[in-house]
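> No letters, just coordinates:
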């Protein structure tokens, strides 16, 4: 009978140890999501997390109670055979301590904590109901211990943090996505969620169309000339300037050409734009565009000159990825065409290429794009069709270039 009681005490100790480690290791976001299912066990688990210190106190009190009982039972069970064997009181106590401690460490600490840490959320669901019953039984004791603890904190001037629920952070959400979303079945959804989490860190400079790629028109063009530019570029809206591109006065939408009928004065249809700095967070730019009901903003540098432009679509694409429209034929091309061979837009960012294709292109504060990388090493704008090697393992062929920029490149990575 006494051995059965010892086994029960070991199992109870294992239960408390497993409960404690699974509580601190569990994915809180999963617990919060389970709560929305209106399941009773999920609501109890959420209550535990709102009263975390009481949960831990209950586990510690329960564990200590069963460990004391276990120690007394082991001492009683082993006293007679050990006394007959050793004939020494100190030796008997020493052997009792070693045996009882070894069993507690292996069966009530190491094994249950390893299980609780490996599958914390599953364990939390399993132990919730029995632990809740123990929680109620031991509540007066845990309340008293909590009161005594607060008294000691005040006496020694230690600040005691109340049981307030810490809000979930971006790190919590990002970890949940990485560890719980099947990257093959839900790759697009996972990417959108991760982009949404990172959106607050994105600046306007990360998603703008640079100054040298803006197609803008002067306000002195005729209606026919403007229609021709719309037709040639395929764009739906164009910035309008007075003197030069640093003097932008608004933008014109292609649909206005149809609303005007035969009117020649298209300038009266120019829509006012907003001006935003490069350093503005993209989420703030999005709010400004939506509040002012505009689809295009001009980005200015620290000297007030035009650094580029950004559209609603450019910002939204930071979350949802590329949205097919009339611009996309001219947007950033990045595709693998053979073994270690790629066709890439000069505008493609180096860190994106390294992440997507593992090209290991050296990163440097002097450049951000592939065109910048090439210019950094060649020190001149190569002609279309020109081929050369950038040590140690990049063979470059310029497929398309204008007088002042590289637009399309064939890159071959030479294996060492």
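Received, thanks. Please read all numbers here as calculations on a predicted model, not as lab measurements.
> contacts and neighbour counts: CA atoms only from here.
Fine.
> And for stretch 4-20, what's in contact with it?
For stretch 4-20, contacts defined as CA atoms under 8 Å, 6 or more residues apart in numbering pick out 56, 59-60, 62-63, 66-67, 69-70, 73-74, 104, 107-109, 112-113, 115-116, 123-124, 127.
> Just the buried ones from these?
Neighbour counting over the contacts of stretch 4-20 (16 or more other CA atoms under 10 Å) leaves 56, 59-60, 62-63, 66-67, 70, 73-74, 104, 107-109, 112-113, 116, 123-124, 127 as the buried ones.
> Among these, name the ones in helices.
56, 59-60, 62-63, 66-67, 70, 73-74, 112-113, 116, 123-124, 127 (DSSP state H).
> and which of the residues you listed is nearest to residue 133?
residue 127 (10.2 Å; CA to CA).
> The closest one: what's it in contact with?
Counting by CA under 8 Å, 6+ apart, residue 127 has contacts 15, 19.
> so how far is residue 61 from the residue nearest to residue 275 when sequence neighbours are not counted?
Nearest non-adjacent residue to residue 275, counting by CA to CA, 6 or more residues apart in numbering: residue 298, 4.9 Å away. As judged by CA to CA, to the nearest Å, residue 298 and residue 61 stand 64 Å apart.
> So for stretch 88-102, what gets flagged as buried?
Neighbour counts using 16+ other CA under 10 Å place 92, 95, 96, 100 of stretch 88-102 among the buried residues.
> Put this next to the first one:
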């Protein structure tokens, strides 16, 4: 009995390890892994290798988990068999009844201790967990590698033959999501965090800019600096000096009727009046993304 209890305990730990590592791997920040590798960290080098062959690494984790579950099931059945027989009424004792009860008990234990709990815990800090368990994962990876290599090779051949898929392995391409996640979770790790706070905020704003709508960039009506088209050039110069802006909006009769804008450099052309140097504006809905409007400016060689 003690041997079975020890086997069950070890296999539960192994299953929890493989399940947790799987969720940590798919939840990890790949940019952080590559930065750790560039720093020469052993864990970073190991995890970077896993990133180069993700299907093989996931396959090794699944294989290890299945092996642990099989051994756990055998030990659990041996442990529970005599106990269940002793407590059940004689008329209920049968192989099917014992099997059903063994399955229910074993499944409930494995679901909580080796599936739900480790996945919740490992997902909290996936990169830290991966770094801590990188060496054990590396050992299991190469222990199961011959079997994984065989099965991934067969599956890759079948996919190519049937569906025309060339390879299971695809080079990972970093996206703004990786950078955004890295800044959010690891931006404060530097010793001079206060010095880089402004730079981090600038990068964060640049990443968030793709989701910003024009409505969020609009100024309140009383804060708009504009000049009526019939005002004098001296009044226009005064507005440029007071605001320090390089461009001033021009309206007709009401500030709600914007007809264009004037660049400060246009005043050096000796204009006769404001309408003669007023440049046209284009109108866009306030629900439009600011990033799309900025792209329009670039295409039309205009500045904000």
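It's in. The model shown is predicted, which means the values in this text are computed figures rather than measured ones.
> Of the buried residues of stretch 88-102 of the first structure, which belong to helices?
Short answer: these in helices (DSSP H) are 92, 95, 96, 100.
> Between those, which sits nearest residue 277 of the first structure?
residue 100 (69.4 Å).
> quick one: what's aligned to that closest one in the second structure?
Aligned counterpart of residue 100 of the first structure in the second structure: residue 106 (TM-score structural alignment).
> residue contacts, that match?
Applying CA under 8 Å, 6+ apart, the residues near residue 106 of the second structure are 73, 76.
> The same query, at a cut-off of 6 Å, please.
The contact partners of residue 106 of the second structure, taken as CA atoms under 6 Å, 6 or more residues apart in numbering, number zero.
> where does the residue nearest to residue 275 of the first structure fall, helix, sheet strand or coil?
strand (DSSP: H, G, I helix; E, B strand; the rest coil).
> Tally up the residues packed near it, please.
Residue 298 of the first structure has 26 neighbours, counted by other CA atoms under 10 Å.
> try residue 190 of the first structure
For residue 190 of the first structure, using other CA under 10 Å, the count is 19.
> Now it: which helix or strand?
helix 187-198 (DSSP states H and E).
> packing partners for the following helix or strand past that helix?
Heading C-terminal from helix 187-198 of the first structure, the first helix or strand you meet, by DSSP H and E, is strand 209-210. Contacts defined by 3 or more CA pairs under 6 Å, 6 or more residues apart in numbering; DSSP states H and E place strand 209-210 of the first structure against strand 306-311.
> now the helices: where do they sit in the stretch 301-416 of the first structure?
312-320, 350-357, 370-378 (DSSP state H, counting those that start in this stretch).
> For residue 162 of the first structure, find the nearest of those.
By CA to CA (comparing all of the helices of the stretch 301-416 of the first structure), the closest turns out to be helix 312-320, at 37.1 Å.
> Measure how that closest one sits relative to strand 306-311, angle-wise.
Relative orientation of helix 312-320 of the first structure versus strand 306-311 (axes from the mean of the first three to the mean of the last three CA atoms, to 10 degrees): 70 degrees.
> Measure how helix 312-320 of the first structure sits relative to strand 296-300, angle-wise.
Angle of helix 312-320 of the first structure versus strand 296-300, following the same axes, to 10 degrees, is 90 degrees.
> ok, and for helix 312-320 of the first structure, which residues are buried?
So for helix 312-320 of the first structure, counting by 16+ other CA under 10 Å, buried means 312, 313, 314, 315, 316, 318, 319, 320.
> just stretch 194-202 of the second structure next, same as before
So, applying 16+ other CA under 10 Å, buried residues of stretch 194-202 of the second structure: residue 200.
> Equivalent analysis for stretch 233-247 of the second structure, please.
233, 236, 239, 240, 247.
> So what does the last one match up with in the first structure?
It refers to residue 247 of the second structure. Per TM-score structural alignment, residue 247 of the second structure is aligned with residue 209.
> Excluding covalently adjacent residues, which one is nearest to the aligned residue in the first structure for residue 63 of the second structure?
Using TM-score structural alignment as the criterion, residue 63 of the second structure maps onto residue 61 of the first structure. Excluding its sequence neighbours, the residue lying closest to residue 61 of the first structure (CA to CA, 6+ apart) is residue 142, at 7.6 Å.
> Quick check: the aligned residue for that neighbour in the second structure?
That one, residue 142 of the first structure, aligns with residue 148 by TM-score structural alignment.
> Give me the distance between its match and residue 54 of the second structure.
12 Å.
> With residue 99 of the second structure instead?
37 Å.
> Could you tell me how many residues sit around residue 26 of the first structure?
19.
> what about the closest residue to residue 247 of the second structure other than its chain neighbours, how many neighbours?
Nearest residue to residue 247 of the second structure in three dimensions, chain neighbours excluded: residue 263, at 4.5 Å (CA to CA, 6+ apart). When neighbours are counted by other CA under 10 Å, residue 263 of the second structure registers 15.
> Kindly provide the distance from the alignment partner in the second structure of residue 159 of the first structure to residue 86 of the second structure.
Matched by TM-score structural alignment, residue 159 of the first structure corresponds to residue 165 in the second structure. From residue 165 of the second structure across to residue 86 of the second structure, the span is 56 Å (CA to CA).
> before we move on, what about residue 24 of the second structure?
42 Å.
> Also residue 102 of the second structure?
Noted for residue 102 of the second structure: a distance of 14 Å to residue 86 of the second structure, by CA to CA.
> and if you look at residue 62 of the second structure?
36 Å.
> likewise residue 35 of the second structure?
From residue 35 of the second structure to residue 86 of the second structure the distance is 59 Å (CA to CA).
> Which one's more surrounded, those two?
Using other CA under 10 Å as the criterion, residue 35 of the second structure and residue 86 rank with residue 35 on top: 14 against 11.
> Now do the same for the more buried one: its match in the first structure.
Match for residue 35 of the second structure (TM-score structural alignment): residue 33.
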